[in-house]
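1. missing the sequence, but the structure's below:
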């Protein structure tokens, strides 16, 4: 190992407006020994616009080669080389490759420094008008409906605001699944083209967003910020509506456990709440 080990720099890049890149980020990109990017073509265009000469310093790092490249990159940092990791847009690692490399460098006790900047997560959360904390970044949803619906249900285990990256190619289908699993009355804000010329935002219930113009003709990149369960439109779930939905699920052939889960997902409440409402209804019936 070199007496003076190198540094792995995590450098945020703009998500839409080139002027959002900080002078410090520009300086680091211009001086490091190596730049790692998920898409080298996009990175080359960005660096050319910044008048940063690549000079053989640009390499790819993506989900298919990251594990294989970690040992050689780790060796470079040990030898004193400086490396900058960038993503196609925004802050690296959060929804992009790089975690394995960062972990390896950290475990080796070598320097990892983050250069703050643009992030779709924080930008959307700040502008959405939904409760900002606690919140969780959910990344992109699976492309297939079955895994997608299961993933949505898994994400909604706590009363947290959800920040979800949506694919423009699947926008209508993803909004429909979110409506189905989380409940149509759940409040949310759909943001498009953040920091770009045609930035726009739409707030309403998931039902309204799923049937809106944006779902019919998607254009650009989307982030959805979904309010916590207990802050969805309409206040607390109507007990009679919950009981009716539970009975409907049973009538359709679900067993009690499945009916509890389906009803809880439909209204965005806990299964325990559904159970308590159904149990109280049974108790009242016995007394009568």
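-> Noted; the coordinates are in hand. Remember, it's a predicted structure, so these values are computed and weren't measured experimentally. Residues are numbered from 1 along each chain as shown.
2. drop to CA atoms for contacts and neighbour counts, all remaining ones
-> Will do.
3. ranges for the helices of the stretch 51-200 of the chain?
-> If DSSP state H, counting those that start in this stretch is used as the criterion, the helices of the stretch 51-200 of the chain fall at 66-78, 99-107, 120-127, 145-155, 171-182.
4. this is the comparison structure:
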């Protein structure tokens, strides 16, 4: 971290997801010392500072989705003028499905210093609690809201060997898991993590079919889902034709569907493509 006096910088800081004790000393120091605090919700940030026993001496400005673009030029000028801008969101790390990345990109473009105060993250917390293999993983943000788009997105995960982490709204969780059963099958394992680090934290693990049945009763709070990576299984191309055709019926191109199914099942993509064409001709 550049500590040269008079050098402006952008500081991204992770904030607690629920448990106030997760706040780092660096976050406390930054809240009290920053010239400008750019907050997703200024009221929540002031409440956080009060709970931490910190007095915010700098200027507090709102920085949420609808004002992000308008705020960036002003914040860039502050940094270029030698001031420190602290960017925080309501919970977790800025830029991870929250405002922030556009600000970072703008600083990079103008060659202004950027640093990060690490801390709580729903993504890595959910992975650690999932009980699923996670040596390799990817993060997909929020699942698409509409069923058709959601099924298309799930189709891209049929052969994904990495664990997949995504966020979902509680009122859409049951529908999302039902779509996952349709597209990925009932036996794929997953974990639904609810209210991480908070009083009513809950982690429900099982197959997609089991989780879909559980979710029908409704879930509350902030939801993070971890999906097990696809397990390669060797199979004869002829046995995979129906799977390919089901993906094609959902909108995938034949070549793309063959590539996904072949990768997930340890089959030859060319042999599978030929098998589909042969089945169609029959």
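-> Perfect, thanks for sending it. Worth saying up front: this structure is predicted, and the values here are computed from it rather than measured.
5. redo the helices of the stretch 51-200 of the first structure as CSV? Include distance to residue 25 of the first structure.
-> Compiled in CSV, the helices of the stretch 51-200 of the first structure are given as follows (distance: least, CA to CA, whole Å):
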stretch, distance to residue 25 of the first structure
helix 66-78, 19
helix 99-107, 18
helix 120-127, 17
helix 145-155, 33
helix 171-182, 33
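6. and the alignment partner in the second structure of residue 163 of the first structure, how far from residue 142 of the second structure?
-> For residue 163 of the first structure, the equivalent position in the second structure is taken to be residue 165, counting by TM-score structural alignment. For residue 165 of the second structure, the distance to residue 142 of the second structure (CA to CA, to the nearest Å) stands at 9 Å.
7. so between these two, which is more surrounded?
-> For residue 165 of the second structure versus residue 142, the count of surrounding residues by other CA atoms under 10 Å is larger for residue 165: 25 against 15.
8. the more buried one: what's it in contact with?
-> With contacts taken as CA atoms under 8 Å, 6 or more residues apart in numbering, residue 165 of the second structure has the following neighbours: 123, 127, 137, 138, 139, 140, 141, 224, 225, 226, 227.
9. excluding chain neighbours, give the residue nearest to the last one in space.
-> Leaving aside its sequence neighbours, residue 227 of the second structure sits nearest to residue 190 (CA to CA, 6 or more residues apart in numbering; 4.4 Å).
10. what's that neighbour aligned with over in the first structure?
-> Mapped onto the first structure by TM-score structural alignment, residue 190 of the second structure lines up with residue 188.
11. what sits against its match?
-> Contact criterion CA under 8 Å, 6+ apart gives 130, 203, 204, 205, 206, 224, 225, 226, 227 as the residues in contact with residue 188 of the first structure.
12. how about a cut-off of 6 Å?
-> For residue 188 of the first structure, the contacting residues are 203, 204, 205, 225, 226, 227, taking CA atoms under 6 Å, 6 or more residues apart in numbering as the criterion.
13. residue 136 of the second structure now?
-> Residue 136 of the second structure touches residue 162, counting by CA under 6 Å, 6+ apart.
14. ok, now with 10 Å
-> When contacts are counted by CA atoms under 10 Å, 6 or more residues apart in numbering, residue 136 of the second structure is found next to 161, 162, 163, 164, 229.
15. what's the match for it in the first structure?
-> Applying TM-score structural alignment, one finds that residue 136 of the second structure aligns to residue 134 in the first structure.
16. the contacts of residue 188 of the first structure into CSV, with extra columns for secondary structure and neighbour count?
-> Output for the contacts of residue 188 of the first structure, formatted as CSV (DSSP: H, G, I helix; E, B strand; the rest coil; neighbours: other CA atoms under 10 Å):
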residue, secondary structure, neighbour count
203, strand, 18
204, strand, 18
205, strand, 21
225, strand, 29
226, strand, 29
227, coil, 25
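17. if we can go back for a sec, okay, the helices of the stretch 51-200 of the first structure in CSV with mean neighbour count and distance to residue 196 of the first structure next?
-> Putting the helices of the stretch 51-200 of the first structure into CSV (neighbours: other CA atoms under 10 Å; distance: least, CA to CA, whole Å) gives the following:
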stretch, mean neighbour count, distance to residue 196 of the first structure
helix 66-78, 17, 30
helix 99-107, 16, 28
helix 120-127, 20, 12
helix 145-155, 15, 28
helix 171-182, 21, 19
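18. looking at the ones you listed, which is nearest to residue 46 of the first structure?
-> Between residue 46 of the first structure and the helices of the stretch 51-200 of the first structure, the shortest separation by CA to CA is 17.8 Å, and it involves helix 120-127.
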